[in-house]
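[1] pasting the structure only:
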């Protein structure tokens, strides 16, 4: 058994797409993190079972020394709230973690980049997360390896328990007049998507924890910043 190379936990979310997952997992195998969290949603019907089994065969190919945790659901929760469930689960056991979905293929350098940033900014409450995806591929005019931004992509990211513990799964801020005034102003100031508050209302009505709106709301309320690499580190397969 090979030793681990990067002392950082990694959470992988997957369902029934072994071809995409195998590309992600191959990069994780190359990086050899010290801890691995594997979350798989349950079947919608018997037609999902072959893909589910094939995905588990992919993630069984652990050939390095690491601590492994598995949450394989027996029922189907869907993308939401599976995202929220899996992330709260992983961050309940570790103080920092990298999060990858089954279509987020990272470069191997993404893992060491996250490790460095997670350690460096662990005690800095201004920093909310580390993104791996840069939609510009290479951001011009930035003479450093990374920069700070007020918005972020969730295609491959890392964060800390201190951030995830702030998430409001019940969207209680929607019921507070002062909070809503703040949120409306923050959305305008940060030039955030105009339908964000509408999306929060819709997600609350659906009675599901949609982690993407929960995450962004938490970041806005806490004036958080994301670290974005100057060079893109994630290939999203879709």
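    Noted; the coordinates are in hand. Keep in mind that what you see is a predicted model, and the values were worked out from it rather than measured. Residues are numbered from 1 along each chain as shown.
[2] okay, CA-based contacts and neighbour counts for the rest of this
    OK.
[3] quick one, helices of this protein?
    18-31, 49-59, 79-91, 109-120, 161-164, 177-189, 196-205, 211-221 (DSSP state H).
[4] what's the neighbour count on residue 84?
    20 (other Cα atoms under 10 Å).
[5] relative to residue 47, how far out is the most centrally placed residue in the chain?
    Ranked by distance to the mean C-alpha position of the chain (Cα atoms, centre = their mean), the top residue is residue 99 at 4.0 Å. The gap separating residue 99 from residue 47 is 27 Å, by Cα to Cα, to the nearest Å.
[6] which of the helices of the chain sits closest to residue 170?
    Residue 170 lies closest, by Cα to Cα, to one member of the helices of the chain: helix 196-205, at 6.8 Å.
[7] now residue 50: how far from residue 118?
    37 Å.
[8] looking at those two, which has the bigger crowd around it?
    residue 118 (22 against 13).
[9] wait, the more buried one sits on residue 162?
    No - using Cα atoms under 8 Å, residue 118 makes no contact with residue 162, being 11.8 Å away.
[10] identify each buried residue in stretch 52-59, please.
    Neighbour counts over stretch 52-59 (16 or more other Cα atoms under 10 Å) mark 52, 54-56, 58-59 as buried.
[11] which residues touch it?
    14-18, 21-22, 25, 38, 43 (Cα atoms under 8 Å, 6 or more residues apart in numbering).
[12] same question, stretch 223-230
    125-134, 137-139, 142, 144-152, 219.
[13] again, only using 6 Å
    126-131, 138-139, 145-150 (Cα atoms under 6 Å, 6 or more residues apart in numbering).
[14] list the contacts of the residue lying closest to residue 82 once chain neighbours are set aside.
    Once flanking residues are discounted, residue 82 sits nearest to residue 41: 6.8 Å by Cα to Cα, 6 or more residues apart in numbering. By Cα under 6 Å, 6+ apart, the contact set of residue 41 is 15, 73, 76.
[15] I'd like the distance between the residue lying closest to residue 110 once chain neighbours are set aside and residue 105.
    Of all residues not flanking residue 110 in the chain, residue 233 sits nearest, at 5.9 Å (Cα to Cα, 6+ apart). Residue 233 sits 8 Å away from residue 105, going by Cα to Cα.
[16] could you do residue 228 as well?
    Per Cα to Cα, residue 228 is found 16 Å from residue 105.
[17] another structure for you, compare them:
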């Protein structure tokens, strides 16, 4: 029986060259020809930005002229958060699963195979929140796909019921994480500031859709599958994006050539993966005093050597 491929949804704005590169990379996936494709292009913020938005629309139109699918051109500027939130909800009103990409990503030629295989394998496992295509450049790469708690946003896929379980009220999410006594876990032992980001949403209003996605799945104890080696290259750290400043070192990662994966049968967070991610964040953004970082490294190596993780 042939597995039904998930529709692909791309969110673009004013970077025509980035969109063209993403579409080129996607077209090198053999599954792409049979996949339903949606492209959402946000409207310009003002008249000065109209030219680049129009050029981005033309890239989408020219591609969709060959692959006649769905193009949604926003008349008003919704911003990425609102555009993605409404677009994903619209597509999932017609489908039970989805693959989501933003225009500043480049994917490998096995990306769609991996995403669809993960969606098929874990569709009936409600503890699995999503399938993720990007993985950070860990010091000690993990060979096979692994689970981490929560969700992520750089080339991902999910199911309708998981998306519908998101809570879009930051105060509810803050209270839920506080009541669970898991602020430290949520912040990956202080290596990241997810909790502060959620507090910012409560104070300033809706800005980043991704923190609601991650916090909702984390607080529900759900997990996301990550590849051992990245199937996605992040090309947005060139100063062209709205929310990410240039930092090529942070996003640098090895790109996978794998086409066959051993997916975990046990649905549980990988302690090795979690420790590697914490170590990675501390290496890129050192926040602990030097002795604290050394202690964390020694602790990790001890546990690894004695097979405690």
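    Okay, I see it. As the structure is a computational prediction, the values presented were derived from the model and not from experiment.
[18] one step back: what is the most widely separated pair among the contacts of stretch 52-59 of structure 1?
    Maximum pairwise distance in these, criterion Cα to Cα, is 21.0 Å, between 25 and 43.
[19] the equivalent of residue 237 of structure 1 over in structure 2: what's it in contact with?
    In structure 2, the residue equivalent to residue 237 of structure 1 is residue 235, according to TM-score structural alignment. By Cα under 6 Å, 6+ apart, the contact set of residue 235 of structure 2 is 104-105.
[20] what about 8 Å?
    By Cα under 8 Å, 6+ apart, the contact set of residue 235 of structure 2 is 18, 104-106.
[21] could you see which of these carry over to structure 1?
    Retained contacts for these in structure 1, judged by both residues aligned by TM-score structural alignment, their matches' Cα atoms under 8 Å, are 18, 104-106.
[22] those into JSON lines, with extra columns for distance to residue 294 of structure 2?
    JSON lines is the format used below for those (distance: Cα to Cα, whole Å):
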{"residue": "18", "distance to residue 294 of structure 2": "39"}
{"residue": "104", "distance to residue 294 of structure 2": "35"}
{"residue": "105", "distance to residue 294 of structure 2": "34"}
{"residue": "106", "distance to residue 294 of structure 2": "35"}
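[23] CSV for these, including distance to residue 302 of structure 2 and neighbour count?
    Below are those laid out as CSV (distance: Cα to Cα, whole Å; neighbours: other Cα atoms under 10 Å):
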residue, distance to residue 302 of structure 2, neighbour count
18, 43, 22
104, 39, 24
105, 36, 20
106, 37, 25
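[24] which one of these is nearest residue 82 of structure 2?
    Of all these, residue 82 of structure 2 sits closest to residue 104, with 17.6 Å by Cα to Cα.
[25] wait, doesn't that closest one sit right on residue 232?
    No - between residue 104 of structure 2 and residue 232 no contact is recorded; they are 10.2 Å apart, counting by Cα under 8 Å.
[26] wait, a helix at residue 278 of structure 2?
    Yes - Residue 278 of structure 2 sits within a helix when classified using DSSP: H, G, I helix; E, B strand; the rest coil.
[27] per the alignment, it corresponds to what in structure 1?
    So residue 278 of structure 2 corresponds to nothing, using TM-score structural alignment.
[28] next: residue 15 of structure 2.
    By TM-score structural alignment, residue 15 of structure 2 lines up with residue 17.
[29] what about its match, how many neighbours?
    Counted with other Cα under 10 Å, residues neighbouring residue 17 of structure 1 total 17.
[30] so it makes contact with residue 48?
    No - checked against Cα under 8 Å, the pair residue 17 of structure 1 and residue 48 is beyond contact range at 9.5 Å.
[31] quick one: the strands in structure 2?
    8-12, 37-41, 70-73, 97-102, 105-107, 128-132, 146-149, 156-159, 223-226, 232-234 (DSSP state E).
[32] how about those strands, which one is nearest residue 173 of structure 2?
    strand 146-149 (15.3 Å).
[33] how about residue 178 of structure 2, what's its partner in structure 1?
    For residue 178 of structure 2, the aligned position in structure 1 is residue 181, judged by TM-score structural alignment.
[34] next: residue 56 of structure 2.
    Residue pairing (TM-score structural alignment): residue 56 of structure 2 is matched to residue 55 of structure 1.
[35] related to what we said a few turns ago, what sits in contact with each of residue 104 and residue 232 of structure 2?
    Contacts common to residue 104 of structure 2 and residue 232, judged by Cα under 8 Å, 6+ apart, are absent.
[36] returning to what we had before: export the helices of structure 1 to JSON lines and tack on distance to residue 67 of structure 1?
    What follows is those, written out as JSON lines (distance: least, Cα to Cα, whole Å):
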{"stretch": "helix 18-31", "distance to residue 67 of structure 1": "13"}
{"stretch": "helix 49-59", "distance to residue 67 of structure 1": "13"}
{"stretch": "helix 79-91", "distance to residue 67 of structure 1": "12"}
{"stretch": "helix 109-120", "distance to residue 67 of structure 1": "17"}
{"stretch": "helix 161-164", "distance to residue 67 of structure 1": "18"}
{"stretch": "helix 177-189", "distance to residue 67 of structure 1": "40"}
{"stretch": "helix 196-205", "distance to residue 67 of structure 1": "35"}
{"stretch": "helix 211-221", "distance to residue 67 of structure 1": "26"}
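[37] about what we covered before: deepest of the strands of structure 2, which one?
    strand 128-132 (a mean of 29; mean count of other Cα atoms under 10 Å).
[38] show me what that one packs onto, helices and strands only.
    Packing partners of strand 128-132 of structure 2 (3 or more Cα pairs under 8 Å, 6 or more residues apart in numbering; DSSP states H and E): helix 111-122, strand 156-159, strand 223-226.
[39] in a markdown table: these, plus distance to residue 166 of structure 2.
    Below are those laid out as a markdown table (distance: least, Cα to Cα, whole Å):
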| stretch | distance to residue 166 of structure 2 |
| --- | --- |
| helix 111-122 | 18 |
| strand 156-159 | 12 |
| strand 223-226 | 14 |
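[40] before we move on, the earlier item: for the buried residues of stretch 52-59 of structure 1, work out which two are farthest apart.
    52 and 59 (10.9 Å).
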